[in-house]
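K.L.:
Here's a sequence, model it:
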Amino acid sequence: MGRTMIGEDIALTLKIVVAGGFGAGKSTLIGSVSEIRPLHSEETLSESEAGSGPHPSDTGGVERKTSTTVAMDFGRITVHAGLSLHLFGTPGQDRFRFLWEELCEGALAAVVLADTRRLEDCFAAVDHFERRRIPFVVAVNRFPGAPDHTEHDVAQALDLDGGTPVVLCDARDRASGKEVLIRTVEYAGRMHTARLLAAVG
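P.N.:
Predicted coordinates:
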């Protein structure tokens, strides 16, 4: 989190982490909303990784994916005058999980992108943020042909704590992605305020 002076106004910058399973749409979401050219660190998938098979190379539901993030994605969006978000996308494959801790340092909140064809891929991210008490929103990326589930169904399947928001989105659409980020900031604000009041109450 950072603050800079612009004239008489204070510009606030918040860090948001975008996580989720392999091929869930993290790079797509950041790319669709970022007002700068997003930074991607990707490598081409090997033939075994691009095919189907057990984890970590299983790509069921994302057969056409030919590259994967190996360090992070980065983008920036101005939500409104005086408030901008720096977006950090985590690598999706298990072998890059060691990078999550550093990427989450100083984060206000997180978005967990979910693909209903592979909901189990969300468990690692959900567990990571719950254990570190980082507020997060689950954003269900609606892929063509994917099973259609309600927000309540997804919350139950992921065994989310009560009150954790679940929203439907299209990661390719800027307006949809921006709405997810606004919901995330609003939820994080409520959570941090509640914790502060509980600490001093």
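
K.L.:
make it CA atoms for all contacts and neighbour counts henceforth
P.N.:
Fine.

K.L.:
Now do the buried residues in whichever helix in the chain runs longest.
P.N.:
For the chain, the longest helix by residue count, based on DSSP state H, is helix 174-200. Buried residues in helix 174-200, counting neighbours by 16 or more other CA atoms under 10 Å, are found at 174, 176-178, 180-181, 183-185, 187-188, 191-192.

K.L.:
how about this one, so we can line them up?
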Amino acid sequence: MVSEACADRYLPETVQQPVKILVVGALGVGKTTLVGSVSEIRPLRTEETMTEAGAGVDRLAGLPDKNTTTVAMDFGRVTLNDRVVLYLFGAPGQRRFWNMWEGLAEGAVGVLVLVDTRRLEDSFEVLDQLELRADTPFAVAVNHFPDTHPHGEEELRRALDLLPTTPVVDCDARDRTSSLDALIALVEHATEDLAAREAAS
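P.N.:
Model (predicted):
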């Protein structure tokens, strides 16, 4: 007999499709927050206190209260329905940890890219990295902070040089429903992308 406290650790027997999702973005855009807000299990976090070792290396402009950072990955799980479960892997945002992305991305059906429009230029290099993985579809989620100014979708597409087919969604990483909607948009996009590739082959 499984206790109620442990029940959320186990998947329903009906689950047939595990889906791996990679969550990426620049330092401080809300990746750890998003994984934590949607995960139905206690998320695995590898946050450490930021030290002087990152001074002059990590871009902290616009992040006056940032004092911890992910150094390996975040991990969470969310069951979408009785058949599909998402496994979320949040990648570190600093360039010095990008060598981990290749391993974390292995087997992922898609990538959710979190961006902060207050520091949009920090996302350019992240998107450049994804261009090297042209076989992995991605969606962009604009995480809204209290002092975020609104931007139109077409304005963001131009600024980020996105294809018309790349989904762009609004998101509040603190809110489970909002974060889940962003993940669903990515899964739907990845499913359509896979179907198009199979039809073309």
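
K.L.:
which stretches of the first structure form strands?
P.N.:
Under the criterion DSSP state E, strands of the first structure are mapped to 2-6, 9-20, 39-44, 67-80, 83-89, 109-114, 136-141, 166-169.

K.L.:
Residue 147 of the first structure versus residue 168 of the first structure, what's the distance?
P.N.:
Relative to residue 147 of the first structure, residue 168 of the first structure is positioned 13 Å away (CA to CA, to the nearest Å).

K.L.:
Give me the more crowded residue out of these two.
P.N.:
residue 168 (18 against 11; other CA atoms under 10 Å).

K.L.:
Let me see the contact set for the aligned residue in the second structure for that one.
P.N.:
By TM-score structural alignment, residue 168 of the first structure lines up with residue 170 in the second structure. By CA atoms under 8 Å, 6 or more residues apart in numbering, the contact list for residue 170 of the second structure reads 141-144, 178, 182.

K.L.:
hmm, which of these are common to the first structure?
P.N.:
Retained in the first structure by both residues aligned by TM-score structural alignment, their matches' CA atoms under 8 Å are the following of the contacts of residue 170 of the second structure: 141-144.

K.L.:
Of those, which is the nearest to residue 130 of the second structure?
P.N.:
Nearest to residue 130 of the second structure among these is residue 141, at 14.7 Å by CA to CA.

K.L.:
That closest one matches what in the first structure?
P.N.:
By TM-score structural alignment, residue 141 of the second structure lines up with residue 139.

K.L.:
can you tell me which residue is nearest the centre of the second structure?
P.N.:
residue 23 (2.2 Å; CA atoms, centre = their mean).

K.L.:
Please pull up the equivalent of it in the first structure.
P.N.:
For residue 23 of the second structure, the residue aligned by TM-score structural alignment is residue 18.

K.L.:
Contacts only, for that match.
P.N.:
26, 87-90, 110-113.

K.L.:
Are any of these buried, and if so which?
P.N.:
Here, 16+ other CA under 10 Å leaves 26, 87-90, 110-113 buried among these.

K.L.:
Can you lay out the residues you listed as TSV showing distance to residue 34 of the first structure?
P.N.:
Output for these, formatted as TSV (distance: CA to CA, whole Å):
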residue	distance to residue 34 of the first structure
26	12
87	8
88	11
89	12
90	16
110	16
111	15
112	17
113	17
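
K.L.:
Pull up the gap between residue 73 of the first structure and residue 115 of the first structure, please.
P.N.:
Taken as CA to CA, the span from residue 73 of the first structure to residue 115 of the first structure is 19 Å.

K.L.:
again, but for residue 165 of the first structure
P.N.:
From residue 165 of the first structure to residue 115 of the first structure the distance is 16 Å (CA to CA).

K.L.:
No further queries at this time; thank you.
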